[in-house]
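>>> one predicted model, sequence on top.
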Amino acid sequence: MKVEATGTIRPASVSRRSALRPNWTLALLSILYILSLVDRMILALLIAPVKAELGISDVQIGLLVGTAFAIIYGLLGIPLARLADSGNRRRIILAGLVIWSASTVGSAFATSYTMLVLLRLGLAIGEAALLPATYSMIGDLFPPQKRAPAASIFAALGAAGAGGAFILGAIIIDSVDMLRSMAAIPAAIADWRIVLILVGAPGLLLAVVLCLTVSEPPRGGHGAEARSEASLVTLVTHAKQHARMYAGLMSCAFTGTVSYAFVTWLPEMLRRDFGWSAAQAGSTLGWILVVSVLFGSLAGPRAAERLMRAGHHDGFILVSAAMVLLGMLTAILAAMQSSASALLTIYFFTSMFLSGCSNTCITSIQIVSPARMRGTVVATYMLLISMAGLGIGPPLTAWLSTNFFYGSIGPALALVAIAVGAPTLATQIWSRKGYKVRITAIAERNGEG
């Protein structure tokens, strides 16, 4: 038995259940995050059969995988973040889960490119609901001293989620072959359609689990500070005052153009140029992404913090710029390799540097942005990375490959890296002065000299 501060006796089993409930909710939401990325990225492993059956081009695939998803996902991010701050987050997540899972399953029955695009839009609508509501819920599930670790666990899983998506996708593709050998699947149904059903169905099952095991936590249930929002005028004024600094930070989002171009087209490049199967490409790339993204996401901010402690007030932007330079150079080098092993070895460092740049930027936003504006600034960054990454990277690579390189993907990826890397690096170097001014002002206000 446990005696409360009020003198009430509460069974120890109830106390343990109360302690476990936030951890279970965090675990389930993390699983949903990974599942959402599987549903989002699985088409990158199915490009060849989808193209063949629906008679579509590489450019149409790029628009399907990237732009169609990115526009809806990006535009809905900020409105859904606002809704999560006032509405029932459990219901928002549940609705999003059902919509994106049903859209994935529905894609298996698409008979035209237009139908596949519309279902892809449904996927984006559903997935756009997950992150804002989850981060808001974490703030009320855990006491102040446990919020940062909880959010970090969720973010780390998300950072490596694209790799996990490829690994799980490869497993599912292999399972289709096994089911075929057991005559458990009708021969008339194409493999890629079976894969989409197997990928989307677990989300519908987890929706039931979410309903039965997760409750909406009370807002401010752990004595959290009162929440307040900055007015639009205040936000605009602050952004104008520090436009030079924010230009450098927001330019990091354009590294996503290269990241998503590689993630989308590298499996197909391995198939076309080196004869790899979809499952082989997915599994190998998955493990490369998991390790490289986790390492880069941790190493970038840590290096920047060390520079800051050493007195370099522009430490974060210096690390970010260095990672942009190294990421783009390795991307160009990787794309031009004539062997799969060399390509993948160099791409490991590309992925590490580009993910390090992005996470360094997000960490920096927490330092330089006023508390009441951080959510909006982060949401703006995520909007940009969605638009510039998914919206531009995959279709631009396909267009360049088709129109200038006779269908060769490698040179197109290299050209995308050059086109994006040069202006991004220049913007970050230019923004150093604005960043130093802001950090110096914060340090003086806090009495740090």
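The structure has been received and is ready for your questions. Numbering: from 1, shown residues only.

>>> rest of the way, CA atoms for contacts and neighbours
OK.

>>> just the strands in this protein please.
Counting by DSSP state E, residue ranges of the strands within the chain are 2-3, 9-10.

>>> output the ones you listed as TSV; include the columns mean neighbour count.
What follows is the strands of the chain, written out as TSV (neighbours: other C-alpha atoms under 10 Å):
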stretch	mean neighbour count
strand 2-3	12
strand 9-10	12
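
>>> just send those strands back as JSON lines, with distance to residue 327 too.
Below are the strands of the chain laid out as JSON lines (distance: least, C-alpha to C-alpha, whole Å):
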{"stretch": "strand 2-3", "distance to residue 327": "55"}
{"stretch": "strand 9-10", "distance to residue 327": "56"}
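
>>> distance-wise, check the nearest residue in space to residue 360 that is not next to it in sequence relative to residue 377.
Closest residue to residue 360 apart from its sequence neighbours, by C-alpha to C-alpha, 6 or more residues apart in numbering: residue 301 at 4.7 Å. Residue 301 sits 18 Å away from residue 377, taking C-alpha to C-alpha, to the nearest Å as the criterion.

>>> which one's more surrounded, the two?
residue 301 (24 against 20; other C-alpha atoms under 10 Å).

>>> ok, now which ones touch the more buried one?
316, 356, 359, 360, 363 (C-alpha atoms under 8 Å, 6 or more residues apart in numbering).

>>> return the member of those nearest to residue 432.
Distance to residue 432, by C-alpha to C-alpha, is smallest for residue 316 among the contacts of residue 301, at 9.5 Å.

>>> excluding chain neighbours, give the residue nearest to the closest one in space.
Using C-alpha to C-alpha, 6+ apart, the nearest residue to residue 316 is residue 304, at 4.7 Å.

>>> what is the burial count for the one you found?
23.

>>> check residue 86 too.
11.

>>> which residues touch it?
If you count contacts by C-alpha under 8 Å, 6+ apart, residue 86 has none.

>>> what's the answer for residue 110, then?
residue 116.

>>> okay, now the one to match up with it:
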Amino acid sequence: MTAGGKAQLSNRTWVLIVLSIVYFVNFLDRSIIYVVQEQIKADFQLTDQQVGLLGGTAFGLLYGAMGIPLARLAERWNRRNIVIFAVTAWSVVTGLCGFCQNYLQLLLARAGVAIGEAGGTPPSHSIISDYFPANRRATALALYTLAVPTGIMMGTMIGGWLASRFGWQKTFMILAVPGILAALLLTTIKEPPRGHSDALIEDGAAPSFGEVVRHALRERAYVNVVIGSGIAAFAAYGVQSFTTAFLLRNFSMDLASAGLAFGLIFGLGSGIGTVVGGIWVDRAAERDVRMRGWLPAIFLAATGPMFMLGYAQSNSMVAIAILFLAGVLSFMHQGASYGVIQNSFPPRMRATGVAAAFMAQALIGLGLGPLVMGMLSDHFAAAAYAGQSFSADCVGAGGVATACKVASAQGLRLALIIVAGAFVIAALYYWRVAAHIGRNTGGKPAAEEGIA
């Protein structure tokens, strides 16, 4: 492409900032359910399993199912405009959550939010990859992914404060506004030519879905990243969805304080992990590209035991401090993951490749993580209950009795410890990523092979 053509594109730093703001809003709207779910549970008299279905499965199934169709559109249509439509749609439906009067209505509304959010990330990843060259792509995607913990932190901190004063319904209404503003910001960036940063401009027709699938299956590093990231998401969404409840039930914290603690653990902690992990892996891969698998495996192998230790504590400050360290570790693999995913595909296939990875994270992580957490919590709470029937005595009656509260706290603690162990399983798949990258490159530095 000519120098004049390059000058017509948006400044790539500004593009990264705008798309990161959109991603921030994505997780702002997505994570608010975690801090208000105890209020919702009390209002609608729900079990933890129903809460898990609301916070995860209803969202995850639709998010996963719609990701690939919307990504296929992104490989044919203007990606920026698709993101504008997506953020507008999910923000409007987030506001509608505040008008729900029963569990079924809220379940359907959350599914609607998922459909909108499914159209935001794959096109954004594809745009970023066309603005940033391969040897800087992992860092750019790590900085973009920083919007995830930032959105979680602000969503839970602001959401906890709002919910403690105005209730969960008005909180949803208020948090619909940032997305509309983000949609307006998107109009300031330009759609880049596909393959721009790879010096390979693709103007032809997008490959068929079958071609993309066949290519993906040949990329064994990609396959292992998808499986590993899906299992890591199962553990991450599982523990995230009930950490606020853990703090409320086990330490009698108020909602605003629990939201603040959650924001520090999964917001600030995860933000540090995203940036440090992305830069660390990029630099290590300059010496040996297999570090893109080895380092994430080490990060994840340490994450599981750290979460287990945190949830086992009886002192709130000690628990929060240890969980903060676990939050740092839990996101250190993200930048490397997306770098491997993007570099496994030619430009016209990238949106679908990203969507498939996000589908795995949505179906395995969001779809199953919170639901399994809720089921285990209910099971262990019933086993720990000193009365006749935990379901009859504690769910229908709102769980106000002391015995109900004790059993509920104990059951949730044990469930969190068990689910956190899945991080270690995810580490095994990232270790295999290194083997497949090494087989293709002989362990040569990324710059030498043109791989990032």
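Okay, I see it. Everything numeric here is computed off the predicted structure, so don't read it as measured data.

>>> report the TM-score for the pair.
Once superposed, chain against chain, the TM-score is 0.79 (TM-score structural alignment, normalised by the length of the first structure); 415 aligned residues with a C-alpha RMSD of 3.6 Å.

>>> have a look at how far, on average, stretch 412-420 of the second structure is from the first structure.
Here stretch 412-420 of the second structure, set against the first structure after superposition, deviates by a mean of 1.0 Å using mean C-alpha distance after the TM-score superposition for the first structure.

>>> chain center to that stretch: distance?
19 Å (C-alpha atoms, centre = their mean, to the nearest Å).

>>> what do we get in the second structure for residue 400 of the first structure?
Residue 400 of the first structure maps onto residue 376 in the second structure when the alignment is built from TM-score structural alignment.

>>> can you tell me how far the residue nearest to its match when sequence neighbours are not counted is from residue 229 of the second structure?
Spatial nearest neighbour of residue 376 of the second structure, chain neighbours left out: residue 415 (5.4 Å); criterion: C-alpha to C-alpha, 6+ apart. From residue 415 of the second structure across to residue 229 of the second structure, the span is 21 Å (C-alpha to C-alpha).

>>> which of those two has more neighbours?
Comparing residue 415 of the second structure with residue 229 by other C-alpha under 10 Å, the one with more neighbours is residue 229, at 28 against 24.

>>> could you check how far the counterpart of that one in the first structure is from residue 441 of the first structure?
Superposed on the first structure with TM-score structural alignment, residue 229 of the second structure falls opposite residue 252. When C-alpha to C-alpha is the yardstick, residue 252 of the first structure and residue 441 of the first structure sit 23 Å from each other.

>>> ranges for the helices of the stretch 251-400 of the first structure?
With DSSP state H, counting those that start in this stretch as the criterion, the stretch 251-400 of the first structure has helices at 255-274, 278-309, 315-335, 340-368, 374-385, 393-404.

>>> can those go into JSON lines with extra columns for distance to residue 418 of the first structure?
As requested, those are exported to JSON lines (distance: least, C-alpha to C-alpha, whole Å):
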{"stretch": "helix 255-274", "distance to residue 418 of the first structure": "9"}
{"stretch": "helix 278-309", "distance to residue 418 of the first structure": "21"}
{"stretch": "helix 315-335", "distance to residue 418 of the first structure": "7"}
{"stretch": "helix 340-368", "distance to residue 418 of the first structure": "13"}
{"stretch": "helix 374-385", "distance to residue 418 of the first structure": "18"}
{"stretch": "helix 393-404", "distance to residue 418 of the first structure": "12"}
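
>>> so which of those helices gets nearest residue 46 of the first structure?
Between residue 46 of the first structure and the helices of the stretch 251-400 of the first structure, the shortest separation by C-alpha to C-alpha is 7.2 Å, and it involves helix 278-309.

>>> with the second structure overlaid, how far apart is the closest one on average?
With mean C-alpha distance after the TM-score superposition for the first structure, helix 278-309 of the first structure averages 2.7 Å from its match.

>>> and for whichever residue in the second structure pairs up with residue 51 of the first structure, the neighbour number?
Under the alignment (TM-score structural alignment), residue 51 of the first structure pairs with residue 41 in the second structure. Using other C-alpha under 10 Å, residue 41 of the second structure has 17 other residues around it.

>>> hmm, residue 47 and residue 41 of the second structure touching each other?
Yes - using C-alpha atoms under 8 Å, residue 41 of the second structure is in contact with residue 47, at 7.2 Å.

>>> buried residues in stretch 418-430 of the first structure?
Within stretch 418-430 of the first structure, the residues that count as buried by 16 or more other C-alpha atoms under 10 Å are 418, 420, 421, 424, 425, 427, 428, 429.

>>> ok, now how distant is the second one from residue 378 of the first structure?
Counting by C-alpha to C-alpha, the gap from residue 420 of the first structure to residue 378 of the first structure is 21 Å.

>>> same deal with residue 429 of the first structure?
Look at residue 429 of the first structure and residue 378 of the first structure: by C-alpha to C-alpha, they are 21 Å apart.

>>> again, but for residue 122 of the first structure
Counting by C-alpha to C-alpha, the separation of residue 122 of the first structure from residue 378 of the first structure is 24 Å.

>>> of those two, which one has the most company?
Between residue 122 of the first structure and residue 378, counted using other C-alpha under 10 Å, the more crowded position is residue 122 (24 against 19).

>>> my guess is that one contacts residue 100. True?
Yes - with contact defined as C-alpha under 8 Å, residue 122 of the first structure counts as touching residue 100 (6.1 Å).
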